[in-house]
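Asker: Please find the sequence and the predicted model below.
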Amino acid sequence: MSATSSRRTRWFFAGFALVSLVLAGVVSYAADSDPDGLDTVTRQGCTEAGEELSGSCPAQHAEDHALAGTPLADYTVGGDDAFTGVAGVLGVLATLVVAGALFWLLRGRSRDRQ
């Protein structure tokens, strides 16, 4: 790989990361706070009385997940909707780090085989 090609690749990935982070930080605030399609479908056949569901629907058996009490649960930071963008940025950063590490590991193995 030439130096120019390597430099272009680095600029491309840096630009990709920057656009992803900006979109995650800004577009996260436009996310709808109403239940998504899966929640809506699982609640069909039930009536809500506050937090309690009555009737016959799969959502009656739903429980909080193991990470419900963590700082990044429910797409927010600390349960505060004002920090939805921060949670989006942290999610993108985590994804970029994991994907980058996997690509780096796989790239190293393919060079060893040649």
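Answerer: Here it is on my side, so go on. Numbering: from 1, shown residues only.
Asker: From now on I want contacts and neighbour counts done on CA atoms only, so please keep to that.
Answerer: Will do.
Asker: helix/strand/coil for Leu67?
Answerer: What DSSP: H, G, I helix; E, B strand; the rest coil gives for Leu67 is coil.
Asker: next up, a second structure to put side by side with the first:
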Amino acid sequence: MRNRRFFAAFLLVALLVAGVASYYASSHPDGLEYVAGKTGFLDSAEDSPTADSPLADYQTSGVDNERLSGGLAGVVGVLLVLGIAGGLAWGVRRRTPAEETVADDKDEATV
């Protein structure tokens, strides 16, 4: 029960940071883009193959409100990472001997 409260609080904080605090992030270019602009090779940059994806440039395509678009992209990103990481962790978790026996019994019953 204690772990569930911790994870629920962690998820809430992550969603708030992604959805609300991300709006207040710096609008200045990142370090690589800044250096490329200073040294004069920014014009030779090519668009990413994912430049037309639904969450490109930290915005959600189809949402006109810039604040809502960025917040929604952050929330979707948090949920995607949580889902992928949680799925991987669940898939590779260690099982207790009792769980392995139940899983083996289910496998034998379906054969």
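Answerer: Nice, thanks for sending it over. Every value quoted in this text rests on a predicted model; they were computed, and no experiment measured them.
Asker: Would you mind finding the longest helix in structure 1?
Answerer: helix 84-113 (DSSP state H).
Asker: Could you tell me how far that helix lies from the centre of the chain?
Answerer: 14 Å (CA atoms, centre = their mean, to the nearest Å).
Asker: Kindly report the same for stretch 35-49 of structure 1.
Answerer: 23 Å.
Asker: And stretch 43-50 of structure 2, by the same measure?
Answerer: 22 Å.
Asker: and if you look at stretch 64-79 of structure 1?
Answerer: 12 Å.
Asker: Quick check: the gap between the residue nearest to the spatial centre of structure 1 and Arg107 of structure 1.
Answerer: Nearest to the geometric centre of structure 1 sits Gly91, at 4.8 Å (CA atoms, centre = their mean). Distance of Gly91 of structure 1 to Arg107 of structure 1, given as CA to CA, to the nearest Å: 24 Å.
Asker: Now check structure 1 for the residue matching Pro29 of structure 2.
Answerer: Counting by TM-score structural alignment, Pro29 of structure 2 corresponds to Pro35 in structure 1.
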